[in-house]
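> okay, predicted coordinates and the sequence, questions at the end:
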Amino acid sequence: MSYLIRKTDTFLRNWKKNPDRYPLIIKGARQVGKTETIRKFAKENYKNLVEINFITEPAYKTIIDEGFSADNILKLISRIDPSKHFDAGETLLFFDEIQDFPEIATSLKFFKENGKYDVICSGSLLGVQYHRIASISVGYKTDYQMYSMDFEEFLWAKGYQEQVISDMLEHMLSGTPFSASEQNTFSNLFLEYCILGGMPAIVSNYIAKGTFEGSLQLQRQLLTDYENDIIKYAEGLDKAKILSVYRSIPAQLAKENKKFQYSRIVKGARSKDYMGCVEWLKDAGLITLCDCLQFPELPLRGNVCENKYKVYISDTGLLVASLDDEAQVDLRANKNLGVYKGALYENFAAEAFIKQGYGLYYYSKENSTLEEDFFIRSSNELIPVEVKSNTNRSKSMAQLIKSDTYPDIRHGIKFTTGNIGISDDIITFPYFCTFLLKRYMEMQKIFK
């Protein structure tokens, strides 16, 4: 299968151009494309790639036996495999699956000081070990978070060029509705992306076959792999509890009130018994948390309710794959999202926001008379963002904008199945524009 272009490609090229570059740690969940992307980068930019996988090649865990200096490590690597070449200035050392050998991070300081070789470390579930890795390599590394493909990368994979994406952004900035043909085309592409998600192997399979054949099996195998990772790496925690939390998320999102509730996992469950499980899943990159604001005002950080949040699956395609078989048939055959419609669109929006670098915040008044899905901010304004599975009016958003009680809020943004429109300081976009929100916010004059 051909290589799928990733935004990480650009980041890596820019990292290589920096003459004072630090060793790089690429974090990300299993199968988001870390290894393939690093190999492609190495092939195009170095004479030698020295790749070591600490899961499949555990013998290399001995390379620190004589200390952490670059020379000692290279000597022991070449003792294990004399065919590996180390040309100064032309060699990339790629340490993969370092969650199985976090001690290697101590060497990053010495590789930086040596300066002759570039180093990239990577691994799945790195967040679980990351506090330890960060503490032993502080000041001598650059961190990069890699996610599964976003909708823009999916459009690239489908053959769409940059001009198409620029035109989409121009529609948003000018408030010009899409034509019926454009709206239909992009809506169908968006639905394909929602069903597939952004895992490269699944997208590649779909592009190669031109159908969804085999995609559900690949997704469910990945879900099984994630659960096996939980069993393997969840040290000191109740693994059964972590699995129960992870498996409860689709049903939790299908509720009208999407606030995460421990009682929905098992009757009588308390937050103190399960909070560590939620944190573990978050650190592993399998879920994202959306914090509830105490009050809809700036600043966002420091204004959240403790232990009140929503939980989303990090890749919407995996959320789709975790639905029951009846829902699968309905979704794939009839494009009917059923009772999960709101949950899937909201999960997709959360995923798109995270991939653009936004934090996740929502608001829900105790009496449920005022609720808002998400909030973002400009330099001086708090902007509610609503994700609606229909084109109904947004009562809560209108109230937030018009009421003097919320002086930081003057505009709202809504994502729906409909077209672009502006009414009563509420700007409406189709779902397929979500990935462009940050670029829109940076260029739209009304938010300056």
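Done, it's in.
> please make it C-alpha for all contacts and neighbour counts, starting now.
Fine.
> what's the neighbour count on the nearest residue to residue 168 once chain neighbours are set aside?
Once flanking residues are discounted, residue 168 sits nearest to residue 433: 7.4 Å by CA to CA, 6 or more residues apart in numbering. The number of residues packed near residue 433 is 23, by other CA atoms under 10 Å.
> burial measure for residue 344, as a count.
By other CA under 10 Å, 24 other residues sit near residue 344.
> just checking, it touches residue 316?
Yes: the pair residue 344 / residue 316 is scored as a contact, 6.9 Å apart, by CA atoms under 8 Å.
> what's the overlap in contacts for the two?
Taking CA atoms under 8 Å, 6 or more residues apart in numbering as the criterion, residue 344 and residue 316 both touch residue 194.
> the nearest residue to residue 129 once chain neighbours are set aside: what secondary structure?
Leaving aside its sequence neighbours, residue 129 sits nearest to residue 99 (CA to CA, 6+ apart; 6.2 Å). Residue 99 falls in the helix class when you classify it by DSSP: H, G, I helix; E, B strand; the rest coil.
> what do you get for residue 55?
Classification of residue 55 using three-state DSSP returns coil.
> quick one: it and residue 96, what's the gap?
8 Å (CA to CA, to the nearest Å).
> can you name the residues that contact residue 350?
By CA under 8 Å, 6+ apart, the residues touching residue 350 are 312, 360.
> check it against this one:
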Amino acid sequence: MILKRKIYSKLLEWKNGCGGTKAIMLEGARRIGKSTIVEEFAKKEYESYILIDFAKKDKVVEEYFSQYLNKLDDLFMLLSTYYGVNLVTRKSVLIFDEVQMFPQARAAIKYLVADGRYDYIETGSLISIKENVKDIVIPSEERSITMYPLDFEEFAWALGEEQLLNYIKRCFEKREPLERGMHNNAMMLFKQYMLVGGMPKPLIIYIENKKNFSLVDAEKRDILKLYRNDIMKIKAQYRGKVLAIFDQIPGLLSQHEKRVVFKNIQEGSYADRYSETFFWLSDSMISNECFLCNDPNVGLSINEERTYVKCYMGDTGLLLSHAFDENELLESEVYAQILNDKLSINEGMLYENVIVQMLVANGHKLYFYTHYSLEKHRNDIEIDFIISNNSKLKYKMYPIEVKSGKKYSIASLNRFNEKYKARIGESYIIHPRNLVMKDGIVCIPAYMTFCL
């Protein structure tokens, strides 16, 4: 089963726009479907293709690149013969899959693109990790695009819900609530996305096995084991710290503030000691980061405070399997309880994580804001997220509060709006209820997050 992915249109733009003058690098986490989509693209858009999987560590192929890079006629002849594929000038593409496993092939892109005979697509996981690129020059002839797990729209496409998506978009644009039955259907779709997640294999299993959550969960646990094995391959100097953060993500997200308190991970720890840790987790796209912005304005990154960070799982389906052990999930039927709104404990953690996943998939870099009141001796303003790059009204920021329950206060958001009203375009509350306007705040159901 081949899932429809938005990245396909970006690959098409690259092919038609660059005409062989640049290679394309598709970066993303393990198991999100990079290899599948590029091979499908190659089949449909070219006369022939060669897929070289460098994860297989084929010494014969690696030797070709080492010996014949200065003799490209021989290199192409050997590759064509080895793979049994007839290469056609300007009508064939070579795919370098998991190219980080053989950095010399990535370095060779400079010469291969200059030759101009064929197109080149690279896929990579953990591509920017220092140990993978320290001995090569990153070619300027390479364009990078980032791929994420399936977003909410892609998930809905896979379940045949295109019409419901179009209806949601129309209601968001008109600032109108959905018809009650449609709202319930959309919330059910959202909850399925939260539970299954956006990793392709679990979703395919979900569809092909009549929505069997136990089979889905088993596949997600296999992916988590793969991630853990990746972590164990890190250089020893900060492997333990990465593992500690990875293991504690569910615990961190179940707290009220959700931000990382470094001394709680290890006594005497400080943020600077964990910089490599968060670099690794975010660069591998296992996690999504959200930094404190202490003076929120349009240029949010200018005022970011990196000693305060919230760390979310890159995929919420994986977070669910990570948060509960296997027996606990099956015995308590957590999946069924969440679908039927019977599980309150830890649902807020999953709910906020999936909102982050949807915002990140839309290209947003995330920030949060807190204000400590000396008079009250506590934080009197807490804003879950601030985004700034989605607006038709330029030079404005957009605060977002996430509420997993149906009853909540908007006092914090009102204080923030009053304090920074000149900088704000529109304010949002994301909640489980239908769309409603409240004191100038747009309160949208969780499934509408993909519209932001």
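In hand now; what should we look at? From a predicted model like this one, the values you see are computed outputs, not experimental measurements.
> where does the TM-score land?
TM-score of the superposed chains, computed with TM-score structural alignment, normalised by the length of the first structure, equals 0.91; 432 aligned residues with a CA RMSD of 2.1 Å.
> coming back round to it: do I have it right that the residue nearest to residue 129 of the first structure meets residue 134?
No: Residue 99 of the first structure lies out of contact with residue 134 (CA under 8 Å); the separation is 12.0 Å.
> more neighbours: which of those two?
Each of residue 99 of the first structure and residue 134 has its neighbours counted (other CA under 10 Å); residue 99 has more, 22 against 17.
> hang on, residue 26 of the second structure in a strand?
Yes: with three-state DSSP as the criterion, residue 26 of the second structure is part of a strand.
> residue 324 of the second structure versus that one, what's the distance?
32 Å.
> what do you get for residue 171 of the second structure?
Taken as CA to CA, the span from residue 171 of the second structure to residue 324 of the second structure is 36 Å.
> which residues in the stretch 151-300 of the first structure form helices?
Taking DSSP state H, counting those that start in this stretch as the criterion, the stretch 151-300 of the first structure contains helices spanning 151-157, 162-174, 180-196, 200-209, 215-233, 239-254, 271-283.
> mean deviation of the fourth one from the second structure?
In the superposition with the second structure, the average deviation recorded for helix 200-209 of the first structure is 0.5 Å (mean CA distance after the TM-score superposition for the first structure).
> relative to helix 180-196, how tilted is that helix?
Per axes from the mean of the first three to the mean of the last three CA atoms, to 10 degrees, the angle that helix 200-209 of the first structure makes with helix 180-196 is 130 degrees.
> where does helix 200-209 of the first structure end up in the second structure?
Alignment of helix 200-209 of the first structure against the second structure: residues 200-209, by TM-score structural alignment.
> so which residues make contact with the matching stretch?
By CA under 8 Å, 6+ apart, stretch 200-209 of the second structure touches 1, 3, 31-33, 149-150, 155, 159, 196-197, 211-213, 215-217, 219-220.
> and the residues you listed, which of them are buried?
Using 16 or more other CA atoms under 10 Å as the burial test, the contacts of stretch 200-209 of the second structure include 3, 31-33, 149-150, 155, 196-197, 213, 216-217, 219-220 as buried.
> reformat those residues as JSON lines; add distance to residue 308 of the second structure.
Below are these laid out as JSON lines (distance: CA to CA, whole Å):
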{"residue": "3", "distance to residue 308 of the second structure": "37"}
{"residue": "31", "distance to residue 308 of the second structure": "30"}
{"residue": "32", "distance to residue 308 of the second structure": "29"}
{"residue": "33", "distance to residue 308 of the second structure": "32"}
{"residue": "149", "distance to residue 308 of the second structure": "26"}
{"residue": "150", "distance to residue 308 of the second structure": "28"}
{"residue": "155", "distance to residue 308 of the second structure": "32"}
{"residue": "196", "distance to residue 308 of the second structure": "30"}
{"residue": "197", "distance to residue 308 of the second structure": "27"}
{"residue": "213", "distance to residue 308 of the second structure": "36"}
{"residue": "216", "distance to residue 308 of the second structure": "34"}
{"residue": "217", "distance to residue 308 of the second structure": "32"}
{"residue": "219", "distance to residue 308 of the second structure": "33"}
{"residue": "220", "distance to residue 308 of the second structure": "30"}
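> report the two of these separated the most.
Using CA to CA, those reach their maximum pairwise distance at 33 and 213, which is 20.5 Å.
> ok, now how distant is residue 347 of the second structure from residue 250 of the second structure?
Computed as CA to CA, the residue 347 of the second structure to residue 250 of the second structure distance reads 11 Å.
> okay, these two: which has more neighbours?
More crowded of residue 347 of the second structure and residue 250, by other CA under 10 Å: residue 250, with 24 against 20.
> which residues does residue 68 of the second structure contact?
74, 75.
> distance-wise, check it relative to residue 85 of the second structure.
19 Å.
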